[in-house]
Structure formats: structure tokens, C-alpha cells
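Trainee: sequence? don't have it. structure:
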């Protein structure tokens, strides 16, 4: 189940793919639900202290960086809020120093140099606009920067450029609130969502594989906030605000309602809670159903395991019934194919009915 039929990320791979934050984890730091390593209280306490120290260091670094930016903004009147490059200040000074020294007078050389400093077009455009608006420049330097800005804007994809500019502030704010979320990564996720023609649930799976299932509601909130900021910006990334943006907003709300409904219905059921399945287990099951509902037998086997066959029939019925009821409540728009979803419901109904019939027989035999 690691790769789906279309070559995309399969549900089982969602919680094992490395990302920017997990790639450097040591084996002992694996957070998989299947890890069964017993750690002593002393080890756990030591890890907690290390985690706290690491988080405190990250926060202190961020606050120090923020104070540096605030001071530089006061001194130069350049606004860095929409620039997500971590080293924007020294890079701006480096660019201005090169221009003031009369170097890189040729336009192609200047463009290459500027792109090397700010690889993201949105960052580069905002930097150039801010310098031209706020700084007192030599006439030659001002003309060179204005020509550079015009060239970058002409070469950039308008939707990619404006989406990056319009969501940058939201990305920075969410990154400050959640230190594990890099603003530049959030911006990239928003751009891909905006330009993607994939099923919305595939985007959701990608966010979970990138940021972790524990951040999925935060990522949804960010994407929605970025979408609203983009729609109300002076230059929206899409020309069809009411069409494109409303459609994307509808996708986000459909994902949120489906996830919330599925999880809340299941974790409120005592029998389901007794299975001791983790949230990632249920998410894998949910995504498997949505992608290939016709394989319901396989998905149930993957979720419940061989031990399910050892349960008495009334126990099987008690497990299947709430799962079936919850799946019936899912918005049909979430499924990749409505027709196969209907076949899944019929198969689920058959399995639940069969379990109930055997439960009745079992009950009569035990009288």
C-alpha cells in the first residue's frame, strides 16, 4: 500500500516518509506507532530535558533574529515581513554593496547574482520593491535595480509569484507560532495546492507526510488563512477570485469536515477505543478507503490484523457496525470515485450483516 495505482503516495507511506524535520532523527527517535521500545524513566526524563533545551534554543534564536530584523527595519525602513529568506539582511547589504562599488554593471550578471542571493522569485521581488521604495539610492543604482525588478517580474510565473508574496506574512506568523514549521515550506505547500489539479485528499496526504499527522489541522488552518489573504490582496494570484479561490476553499472545508467527523465518531465509541489503534492507523484506513473503496476487505485486514479473526462473532459485529456507520457519514465528494464508494458501502453492509447473523447464531448456541 505504499504506492497507489496512479503512482502517488500510498496511505501506508504517509507516516514513514522522511521530511525536513525527521530526516536527521536517530533510530532511537522513531515516532512510528509500531515502535515497541521500552525506555527507562531516566531516559525519558533526559530526552525531555534535551527536547526542552532544543525548543528553548530555537525560540531564543528566533526572538534574537526577530529583534535584529526590527532594528534593521527601523534603521533602513525596509519591511521584511513578507521576505522568508532567513539571511535577508546580510544579502540585501551584499547586493547594495556590489552595486555601489560599481560591480556587476551588466544586466545578465546582476540577475544571476541576485537570483543566487534570493532563489525564490517572491522574496527577490519584495526585496527589490522595498529597496527602491525605502532606500535613498544613487541614480545609477536605482536604475539598475528598477531594470532588474522589471526583468524578474517579466520572467516569473504570475500565479507563483503573487501567491508567494500574498501568503508570506501568514507563513511567517504560523512559523512563529509553531517552531517546527518552516515558513518557506508552508509557502511552497500553499503554492502547490493552488496550482494543483489533484484530488484534494491527495494534497492532504502530502501535507501529513511532510509535516506530520499531528500538524494536519494547523496546516489546514494555514492554507485557509493564506487563501483568504491571497484572495483579498491588491494583486491576487488568480484572476478568477470567486471561481478558483472559492473552489479551493470548498476543498479545504470538505477535508476538515471529513477528518473531524471520521475521527470524532470513532474515538467516541468505547469498542473502537478498546482496539488501541493509533490516530495514524485510522488515517491510513481513511485514506485507503477514499482512494480504493472497492478493497474494503484488504483495508479492514490491514487495520485490524489477524487477531480480528480470533474475536467472537458478537465482538466482530460490535467493531464493524460503528466503522460502517462512520464511513456512511463521510461526504461522498471525498471519494476518488462515487461509483466504487457505493460498492464499498454495499460490501460493508454485507460484512456487517454477516457478522450480525453469525452473532445471532452464536448467541442461540450458547443458551
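Mentor: Arrived safely. As the structure is a prediction and not an experimental result, all values here were calculated from the model. Numbering: from 1, shown residues only.
Trainee: C-alpha only now, for contacts and for neighbours.
Mentor: Fine.
Trainee: could you point out the longest helix in this protein?
Mentor: Longest helix of the chain, by residue count under DSSP state H: helix 41-76.
Trainee: can you get me the start-to-end distance on stretch 306-322?
Mentor: 20 Å (Cα to Cα, to the nearest Å).
Trainee: use this one as the comparison:
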């Protein structure tokens, strides 16, 4: 289940829908994606409205708690090691904390040796702050170390903390190290690449079969992040991040549409072309619409022995036609791609009829 004790600004129906995504089997990846598919556009709009409402509510929230907070799950969010190993490390740090005052360099070195990721270091220190009978000096020193770790990298640290539970859940589902997923979420929050490049990057890093799951992971991590005591972004930044996520979900919608087109065509039957290769071609068309003909050249060269050119061109034309318009930078770029593809279809049909 989605690890949110207080769903905060989100409706229970929205949280239930997201929990259903996490609990779905691998075979239901396409079904997950279709929750925001252009084939069911009202669902996509509902999701966008929920996110807009969430952002509005986030802006109006009160100041959050100070450094120590009231979290009791700091240790559960640590990703560096198995549970028993983490328990041992935390126990050793607690023992060292009681034996050393003031805290010396050895304590800090041990902390960084045990937990290499800054988010895990902060979580471990917060766990120590929950210890009873700490002196005022110990609290002050632990707080100072936390502030030193966070200084200049607060967004990255908080993003790593807030995505940790989801990284564990999805890491288990995808058979991936949760640290990789945490890095993925950080990259999404802090990165500045185009949404199509982001989708291509995830496709390359996590594989064709996991591409929809990664979008679900990022979405759920973002929800937890926004609803956390110490979010990674301010309201303005979250607005930008939400717009990126919505754009990526539009690309996933196009992905779903395209896969349905491929399933109903003959392009995948002889094995000369892979679904991943064909999807990448579509993504490149979204990025460089004026070069659509050149982008399709490599596909045509491979497919020509088994398929008519018109089948390839028509598949891409109908997919672009049915995809959300805002995938393109402008309506004019979309029209450029459609016009080029339409001309290619017409030309291919004429050649095939003249044989």
C-alpha cells in the first residue's frame, strides 16, 4: 500500500487508485498506463485536476515542523543495506554516541562509512535524535552534523528521503536496487532535460518492460514528497515538476496508443523489428518532427523485406494523429509531422499500386 499515514491534500479515491497501481501484477502495466490514456481522456483530465488541486492545497499549508520532527520511520527509509545490517549500524552509532562526547571526527567518519548516501546519513542521525536521555549538547552536535550534510543539497537529501519507501516497494517489484530508483526520482526532481528525453532515458536505464512502472514510481514518490513534513521543493518548484509529470504521462498515453496500433498490424510478427525500436522511432518524431522522414528511414530499410512501406507510415501517422497534441512543442510542429507522414503514406500507396 502507499506509505502515506495522512493523505493530506489528496482525495482518498486518488490514493486508492495509486495503491492499485503499485499492487498490480507485471502483466497489468498497460492497464496502469491506460488510467491516463488518450483512449480514456477523461481519466487523464481527472488525474491532472487532482494534481492541480494538490498544488493549490500545498501552497496554503502551514509551516512544517523543525529539524527533529515526529517521524518514527527514519530507519525504515534507509536504503544502504539489509534490515539486519542497518539495525547493527544504527546500534553501533547509538553506542558510539553515548561513549563519545563531544562527538569527534571518528563518529562522523563512521557515519559516512556506514551510510554513503547523504539522505541515509540524515535519516540515521534523526534516528539517533529520537534516543531518550540525550543531553542538550548531544542534540546540538547531532543537529549541527545534519545541517552540515544538508547545507547546499537540501533538495537532493529530502527527495532521497521522501522517495525511499516507494523505492523499496517498486525496487522489490522490479527486482532493482532501491538506490537506483531513489537516484531516478532525484534526477526527475532536479533535472532539466526535455520530457521526451526523460522518457527515453528511463527506457534505456530500466528497460522496455519497466517503462510504465517507472512513471508510476515517480508519480507516487512525488505525491509522498509533496505531502511530507520536509518536501524537496517549494510550491513554485512543485508546479514545474507536476507539469513535467503530466507531460510524461501524455507520452505514456501515446506509447499505449502506439502499442495497440502495433498489435493490430503485422509489423512485429516476423521479428525483424522490435517494439522498443519502433517506440524509440516514435519518440524521435515527437522530438524532431521536421526530420520524420529521415527518422523513419532505418525502420523502412529493415521492414521493407517483409512489409509494405505504407503499413509503416500509416501506423506512425495514425498514432501521431491520436496522441495528445501537447506532446509537441507547438501545434505547428505537430502539423509538420502529420503532413510529412501523410505525404509518405500517399507516396508509398502510389508506388505499391503501380507495381
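Mentor: That came through, no problem. All values reported here derive from a predicted model rather than from experimental measurement.
Trainee: re earlier: contacts for the helix or strand just after the longest helix of structure 1 next, please.
Mentor: Counting by DSSP states H and E, the next helix or strand C-terminal to helix 41-76 of structure 1 is helix 88-100. Residues from elsewhere that reach helix 88-100 of structure 1, judged by Cα atoms under 8 Å, 6 or more residues apart in numbering: 69, 72, 80, 104, 105, 114, 117, 127, 138, 141.
Trainee: quick check: the closest residue to the fourth one other than its chain neighbours vs residue 319 of structure 1, distance?
Mentor: When you say that, I think you mean residue 104 of structure 1. What sits nearest to residue 104 of structure 1 in space, not counting adjacent residues and going by Cα to Cα, 6 or more residues apart in numbering, is residue 110, at 5.4 Å. As judged by Cα to Cα, residue 110 of structure 1 and residue 319 of structure 1 stand 66 Å apart.
Trainee: between those two, point out the one with more neighbours.
Mentor: It is residue 319, of residue 110 of structure 1 and residue 319, that has more neighbours when counted by other Cα atoms under 10 Å, with 22 against 19.
Trainee: what distance do you get for that one to residue 304 of structure 1?
Mentor: Counting by Cα to Cα - residue 319 of structure 1 and residue 304 of structure 1 are separated by 10 Å.
Trainee: residue 237 of structure 1: what secondary structure?
Mentor: The assignment at residue 237 of structure 1 comes out as coil when based on DSSP: H, G, I helix; E, B strand; the rest coil.
Trainee: got the contact list for whichever residue in structure 2 pairs up with it?
Mentor: Under the alignment (TM-score structural alignment), residue 237 of structure 1 maps onto residue 232 of structure 2. Contact analysis of residue 232 of structure 2 by Cα under 8 Å, 6+ apart lists 154, 155, 156, 157, 158, 159, 162, 225, 226.
Trainee: residue 52 of structure 2: which of these is nearest?
Mentor: residue 226 (12.2 Å; Cα to Cα).
Trainee: tell me, how many residues neighbour residue 146 of structure 2?
Mentor: The burial count for residue 146 of structure 2: 21, using other Cα under 10 Å.
Trainee: is it correct that it is in contact with residue 125?
Mentor: Yes: between residue 146 of structure 2 and residue 125 a contact is recorded at 7.0 Å, counting by Cα atoms under 8 Å.
Trainee: and the residue nearest the centre of structure 1, what helix or strand is that in?
Mentor: Centroid check for structure 1 by Cα atoms, centre = their mean gives residue 207 as the closest residue, at 2.8 Å. Secondary-structure element containing residue 207 of structure 1, defined by DSSP H and E: helix 200-211.
Trainee: hang on, the earlier thing: out of the contacts of residue 232 of structure 2, which is most surrounded?
Mentor: That'd be residue 159 among those, by other Cα under 10 Å, with 28 neighbours.
Trainee: trace that residue over to structure 1, please.
Mentor: Per TM-score structural alignment, residue 159 of structure 2 is aligned with residue 163.
Trainee: and stretch 241-254 of structure 2, how far out from the chain middle?
Mentor: 10 Å (Cα atoms, centre = their mean, to the nearest Å).
Trainee: average gap between it and structure 1?
Mentor: Compared with structure 1 after the fit, stretch 241-254 of structure 2 shows a mean deviation of 2.3 Å (mean Cα distance after the TM-score superposition for structure 1).
Trainee: cool, and stretch 198-205 of structure 2?
Mentor: Mean deviation for stretch 198-205 of structure 2: 1.4 Å (mean Cα distance after the TM-score superposition for structure 1).
Trainee: where does that stretch end up in structure 1?
Mentor: Using TM-score structural alignment, stretch 198-205 of structure 2 pairs with 203-210 in structure 1.
Trainee: quick one: the matching stretch to chain centroid distance?
Mentor: That offset, for stretch 203-210 of structure 1, works out to 5 Å (Cα atoms, centre = their mean).
Trainee: so which bits of it are buried?
Mentor: 203, 204, 205, 206, 207, 208, 209, 210 (16 or more other Cα atoms under 10 Å).
Trainee: understood, closing this out.
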